[in-house]
Structure formats: structure tokens, C-alpha cells
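**Q** please find the sequence and the predicted model below.
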Amino acid sequence: MSDPYPEAGPPIRVPRRSAHLETLRPYDLLAVALASTVGALLAVPAPDSTTGLSRVLLATVTGTAGCVSTLYAADYLTRHDDVIGKPHRPIPSGRLTEAAAKRSALLAGVVTVAVTCAVNRLALIFLAVAVLAQYAYGHRGKDHGLWGDLLNGVSGWSCTVLAGACFTARWPPSDVWPVAVVLGLQGTFSNLLLALGDLDADRAAGRRTHPVRHGHARTVATLALVATAGYTLAAVCLATRHTAPATYAPAAVALVLAAICLVLVAPRTPGVAARLSRATEVHFYERLVLPGALLAPATGTPPALAVTCAAVGLLALSPRALLPH
């Protein structure tokens, strides 16, 4: 009997730096940086002092550091599943050691907590909720279908907005909370879409994600419901701030991108894998445009567009090898 796993030749040496870059997914880092900025600016719109602007910048940097910690921790916690479904990932492939992942997660986490303590200890409440939710997702939540996706949305996006708000206000104002829900729903959509792309790998690993439990068609229907809820609430958030009509333009662009994602993944026909990959890439841009649209009431449309375009440009310049989940 022939060997079912023939030798493919000597292993290719890949610089360890590429493993760290692959772990630090640019689409996550940029989206979290924007979410932190949204929270900080909406809590105190248009800060007119150097101190205010520095706190907004500090919120952005600290939120990004927290994301770095989460990404390393997530790769560490899911390393056993990745051995089966994603052997090319940094830890299973041996390009990143488990010890290095743990050290990196710990270092970034310590920096995040230390800076947050120095600015406003109340923000630690949201960091604690995010850590607990992410831990629950990594251990059991992923197997609980949509509840796991919601846990991921809350930990990665809602808590980021609320923690960012604590950098410019003692406690997030009431009108920031709906925005946190909007981005939490977008994070839920994101996790669900990525799970749909990982359907075969998760099934092979024995996972019970929403796509594994309910199949392709019901997952797409759930994606549509989550997107509808998120964009409806986003429209309400913009309307309650009595923004100018031009402010709605970025939100409309984000809505179109979300619709394109749904159209691409809707039919379960040959070629769906390629369409899922394309839909995921489109969604990565949508994840930047929607937070940028929510920035507009605080900064005005031109500055919000400038920030959003800068983030989109950085994502577009990222090596394509770093984009897949």
C-alpha cells in the first residue's frame, strides 16, 4: 500500500517574523484600533485640547495592544484544533512556539492593563469582561453555535468601544452603548462568516459551531438577520445625533459591502469556497468603513473619511498571505 502522506521534499524555512505577522492579523488590529477611537471620541466629541487628543490616541494604542494579546492567546487556545484543520497556522507548523505565543500574549496584556490603570481603572471592568468572554469562547463557547459568535462580538468589539470611552470620560455616556452594540453585532457577523469559511475544518475537529450545527443556508440567513439588526441600530445612532445628510454616506457604503458579502455566500453551489474567500476579504473592508461612519458625528465627515481611508489603505497594502483567517 502506498503512503497516503508522501514526502513533499525538505521543509521550507520560513522566518519566525512571518509567523508573528500572520498571528497579528492586520484586519483585526485595524478594526480594533478604529473601535477604540470611536469609543474615545464619541464619549467626548471633538476634544479641543492637547490632553484630550492624547487620550484619544492612548485609547487607540491601548486597544490595539489588547488586541495583540487576544490574538496570541486565541492562537494558543485553539492550537489543538488548528493541528487538524489549519496545520499551516504558526503554532501547528512550528514557526511559532507555544511558549513564545504565551509570552507575547502576557506582555501585551500587561501593557494594556498597566496603561488602563493609569488612565481610568473603571475601564478594567470592560477588559475583564472581554477576557472572560474570550476565554469562554475559546474553551466552550465556540461549540454553542450563535452564542459563541455573540461572545466573540462582545469581547472583541463592544468591550473595546466601552473601554475606549473610559479614556476620555469617567464612564461611557448613554449614547455610546448603542454604538458598542452595533460594533458587537458586526463582530458577531464577522465571526459567523469566518466560521462558515471554516466549516469543513471545524467539522473535522469535532467542533459544533453554528455552520456545523445548522448548515450553509441557515447560517447565511442568520448572517442576514445579524447584519439587518446592526445596520438598523447604526441608522438610529446616527439619526439621534442629528447628523448632516452627508454623514450617512460612509454608513451606506458599509451597508453595500455587507450586502455584497451576503450575495457572494448565499448560493451553496460549486465554487462557493472561492466566493467565501472573496466575501471575507470584502467584509474586512466593511469592518473598517462602519466604525469610520460612526466616527463622523464626533469628528465631522471629512476627518472620519480621512481616518477610514487611511485604515483601508493600510489593509490594501497588507500582504495577501496575511489576510486569510
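**A** That came through fine.

**Q** please count neighbours and contacts with C-alpha atoms only from this point.
**A** Will do.

**Q** packing partners of the strand or helix carrying A99?
**A** Element membership of A99, judged by DSSP states H and E, is helix 98-119. Judged by 3 or more Cα pairs under 8 Å, 6 or more residues apart in numbering; DSSP states H and E, helix 98-119 is in contact with helix 50-77, helix 123-139.

**Q** what does the last one rub up against?
**A** For helix 123-139, contacts defined as Cα atoms under 8 Å, 6 or more residues apart in numbering pick out 70, 74, 77-78, 113, 116-117, 148, 151-152, 154-156, 159-160, 162-164, 166-167, 171.

**Q** give me the buried positions along that helix.
**A** A123, L124, F126, L127, A130, V131, A133, Q134, Y135, Y137, G138 (16 or more other Cα atoms under 10 Å).

**Q** please apply the same query to stretch 103-111.
**A** Buried residues in stretch 103-111 (16+ other Cα under 10 Å): S104, A105, L106, A108, G109.

**Q** and the two most separated of the residues you listed?
**A** Spanning the widest gap among the buried residues of stretch 103-111 are S104 and G109, at 8.4 Å by Cα to Cα.

**Q** which element, helix or strand, includes the nearest residue to V307 once chain neighbours are set aside?
**A** Once flanking residues are discounted, V307 sits nearest to G292: 7.1 Å by Cα to Cα, 6 or more residues apart in numbering. According to DSSP H and E, G292 maps onto helix 272-299.

**Q** try this one next to it:
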Amino acid sequence: MSVSDNVHSPTHPQPKAVLELIKPITWFPPMWAYLCGIISAGVSPWSSWPLVILGVVLAGPVVCGMSQAANDWCDRHVDAVNEPHRPIPSGRIPGRWGLWIALAMSVLSLALGWLLGPWGFAATVVGVLAAWAYSAEPVRLKRSGWWGPGLVGLCYEGLPWFTGAAVLSQGLPSFPVVTMALLYAFGAHGIMTLNDFKALEGDRQHGVRSLPVTLGPEVAARVACTVMGLAQALVVALLFIWGRPWHALAVLALLCAQVWAMKTLLADPKGKAPWYNATGIAMYVSGMMITAFAIRTLEVAQ
């Protein structure tokens, strides 16, 4: 069944297919980053636990789930080439149900964001707009191998980190918090570049100029590794400068382990990208939480 046939199908989506559409496996990074933001703010999460729970749900299942639904709807023709088994091209989510789900979840995101206060709502608006700007025409930043991964990295790591800190502290986060959130968002550009390897053929056919398409898998993998490594090296340097040597050494140890994994990745970028996503990325996000604990009392110490 073609994508065009699916658009006119009168049937309803399968519940299991809806869950697959919003991809629970992708919820972890923004949920984790939100928790990192809470820790880094230096405020006890138990003092505002409803905001903690609401923010985690909003960052993961709702906003991230919405972004996945929007991306799959806008990418349905590409997915028909790359992954025809996905819910929309396979017909398990027929007609325009993918679009309606994405729009409904956008509204739900804004409603829940409103409950987080002005900082949380503003961040939710940014996240929703970014999700559609990434996937939808005429903007479709996904077409760029530089802007697309950068935007996703910002929304997956930087924005939820910032939001968690702002919501719990009820104000603009400190300079160290914002700096670390931006550095880990910058590093996430490399993570998103590696994620593009699975869509290489479809991206070529449909004009998506991801780095694996424009630079080739080998060069794109080197760029991704350099970006991830540079971001964490800057984190380590700042932690040393700010008087957090033990945390800096812990992040450095994780970075060294990632360098070992990167060597395996670079030997076969296309084949080993999924393996690296399951190993190197775990160490990357572990470093995020270590960094969050390092800076949670930084202002007090200064």
C-alpha cells in the first residue's frame, strides 16, 4: 500500500501503532536532561515534586512524543523508502491520523506547559515550534545536516535542562547552568548526526542533506565524534576551573571510554552507529548528571 493510498484510508489507527508512532525509546534524553536541570539548580526536588513529575512527563511522552509524530507525518514519503514498516507508511496509522495526533499533542503540550509557570510555558512554546520547524515545510530544517541536528540537540538536551532549572528555581538559571546546558546541547549535534545514518538511502532520494549524505559516512562520523568530544572536553575544563576536580575527572574518564568506543565506530561508521548509540551515548548522558551535581552548589561555593 502506498503513502497516497494511506491518506485516503477510512480506518482508524491501531493503539499499538500510535504508541510506536510517538516512540517511547526517544523519551529518555529530554526527561533525563530535565532531571539534570533540576539537580543543577541546587533546589530540593522534593519541595516541588508535582513540578518535577509534570515536567518529566511533558518533556518525554508529550513534547518528545509529539515531535516524533510530527516528524513521521512529514517524513512519510522518506520512511516509505527507508522504513516502510513504520506506522504511517505501512498503513497501520491510516489517512491523516498521524497529522491529527501530532496537532492534538501540540495543544496538549502547551496546556501542560502552562501549568509549569511562565518559564516552563515559554520553553514549551519554543519546543513545539522547534519540532514543527524541524520537520514541516516550508522551513524543514531537517534538510540541513548542520541546522537540523543542532536544533534537535538543543531541544533534546539544552532546552529541557534549562527548563528544569528555571522551573524549580523560578527564575533565570545561573551562568554555569546555562553554559553546561548549551555545551551538552552542542555535543548532542554529534549524537543526532549518528542517528541520521539509518536514513541514508531515503535522505538521498528525497533531498535531505544530512551530513552522512553530504559528507559521506566516514567524514560525517568523524565530525560527530569531534563535536561530542569537544563539548565534553570543554565541560571538563570548566569543572576544573570552577573548583570541581573530582567531578571533572569522572567526566574525563567517561570521555576517554567514549574515545575508545569512537575508534570502533570509525572503523565501520554505518554498521557501528547503532552500537555506538547503545554504548557511547550512555556514557555521554552519565557525564551530564555528574556535571549537574558538580554545579548545583557552585554559586554557594563562590
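**A** Yep, that arrived. If you're wondering where the values come from, they're calculated on a predicted model, not measured in any experiment.

**Q** follow-up on the earlier one: export the helices and strands packed on helix 98-119 of structure 1 to a markdown table and tack on distance to E98 of structure 1?
**A** Output for these, formatted as a markdown table (distance: least, Cα to Cα, whole Å):
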| stretch | distance to E98 of structure 1 |
| --- | --- |
| helix 50-77 | 7 |
| helix 123-139 | 16 |
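
**Q** what number of residues lie near the counterpart of the residue nearest to V307 of structure 1 in structure 2?
**A** Under the alignment (TM-score structural alignment), G292 of structure 1 pairs with M289 in structure 2. Here the count is done by other Cα atoms under 10 Å, and M289 of structure 2 has 18 residues near it.

**Q** the one 4 residues further on now?
**A** By the other Cα under 10 Å criterion, the neighbourhood of F293 of structure 2 contains 18 residues.

**Q** may I ask you to confirm that it is in contact with I38?
**A** No. Distance between F293 of structure 2 and I38: 9.8 Å, which falls outside the contact criterion (Cα atoms under 8 Å).

**Q** picking that back up, give me the buried positions along the helix or strand following the helix holding G292 of structure 1.
**A** Where DSSP H and E defines the elements, the next helix or strand beyond helix 272-299 of structure 1 is helix 301-317. Buried residues in helix 301-317 of structure 1, counted by 16+ other Cα under 10 Å: T301, A304, L305, V307, T308, A311, V312, L315.

**Q** as TSV, the residues you listed with distance to I84 of structure 1 would be great.
**A** Putting those into TSV (distance: Cα to Cα, whole Å) gives the following:
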residue	distance to I84 of structure 1
T301	46
A304	42
L305	42
V307	39
T308	37
A311	33
V312	33
L315	29
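
**Q** circling back: does the match of G292 of structure 1 touch M31 like I think?
**A** No. Using Cα under 8 Å, M289 of structure 2 is not in contact with M31, being 12.0 Å away.

**Q** residues touching P217 of structure 2, list them.
**A** F197, L211, P269, K270.

**Q** do that again at 10 Å, thanks
**A** 193-194, 196-197, 200, 211, 223, 266, 268-271, 273 (Cα atoms under 10 Å, 6 or more residues apart in numbering).

**Q** let's see if you can find the most crowded of those.
**A** L194 (27 neighbours).

**Q** skipping its backbone neighbours, what lies nearest it in space?
**A** A273 (6.0 Å).

**Q** so how far is stretch 32-46 of structure 2 from its chain's centroid?
**A** Relative to the chain's own centre, stretch 32-46 of structure 2 is displaced by 18 Å; criterion: Cα atoms, centre = their mean, to the nearest Å.

**Q** and L276 of structure 1, what pairs with it in structure 2?
**A** In structure 2, L276 of structure 1 lands on A273 (TM-score structural alignment).

**Q** also T70 of structure 1?
**A** So, by TM-score structural alignment, T70 of structure 1 is matched to S67.

**Q** what's around that match, how many residues?
**A** S67 of structure 2: 27 surrounding residues under other Cα under 10 Å.

**Q** what's the closest non-adjacent residue to it?
**A** Take S67 of structure 2 and drop its neighbours on the chain: the residue closest to it by Cα to Cα, 6+ apart is A131, 5.1 Å away.

**Q** that neighbour matches what in structure 1?
**A** Residue pairing (TM-score structural alignment): A131 of structure 2 is matched to Q134 of structure 1.

**Q** does R207 of structure 1 count as helix, strand or coil?
**A** Three-state call for R207 of structure 1 (DSSP: H, G, I helix; E, B strand; the rest coil): coil.

**Q** residues contacting the nearest residue to it once chain neighbours are set aside?
**A** Leaving out its chain neighbours, the residue that sits closest to R207 of structure 1 by Cα to Cα, 6+ apart is D143, at 5.7 Å. Shown in contact with D143 of structure 1 (Cα under 10 Å, 6+ apart): Y137, D149, D202, G206, R207, R208, T209, H210, V212, R213.

**Q** one more pass at 7 Å, please.
**A** R207, R208, T209 (Cα atoms under 7 Å, 6 or more residues apart in numbering).

**Q** against L317 of structure 1, how distant is the closest residue to the second one other than its chain neighbours?
**A** Just to be clear, that refers to R208 of structure 1. In space, and not counting its chain neighbours, R208 of structure 1 is closest to D143: 4.2 Å by Cα to Cα, 6+ apart. The spacing between D143 of structure 1 and L317 of structure 1, counted by Cα to Cα, to the nearest Å, is 35 Å.

**Q** my guess is A188 of structure 2 contacts G153. True?
**A** Yes. A188 of structure 2 lies in contact with G153 (Cα atoms under 7 Å); the separation is 4.7 Å.

**Q** so for the two, which sits in the more crowded spot?
**A** A direct count of neighbours by other Cα under 10 Å for A188 of structure 2 and G153 places A188 higher, at 29 against 25.

**Q** quick one: the helices in the stretch 151-300 of structure 2?
**A** Using DSSP state H, counting those that start in this stretch, the helices of the stretch 151-300 of structure 2 run over residues 159-169, 175-195, 200-205, 211-214, 217-241, 245-267, 269-295, 298-301.

**Q** how near is L30 of structure 1 to A130 of structure 1?
**A** Separation of L30 of structure 1 from A130 of structure 1 (Cα to Cα) stands at 18 Å.

**Q** do the same with Y27 of structure 1
**A** 19 Å.

**Q** next: P245 of structure 1.
**A** Shown here: P245 of structure 1 relative to A130 of structure 1, a distance of 35 Å by Cα to Cα.
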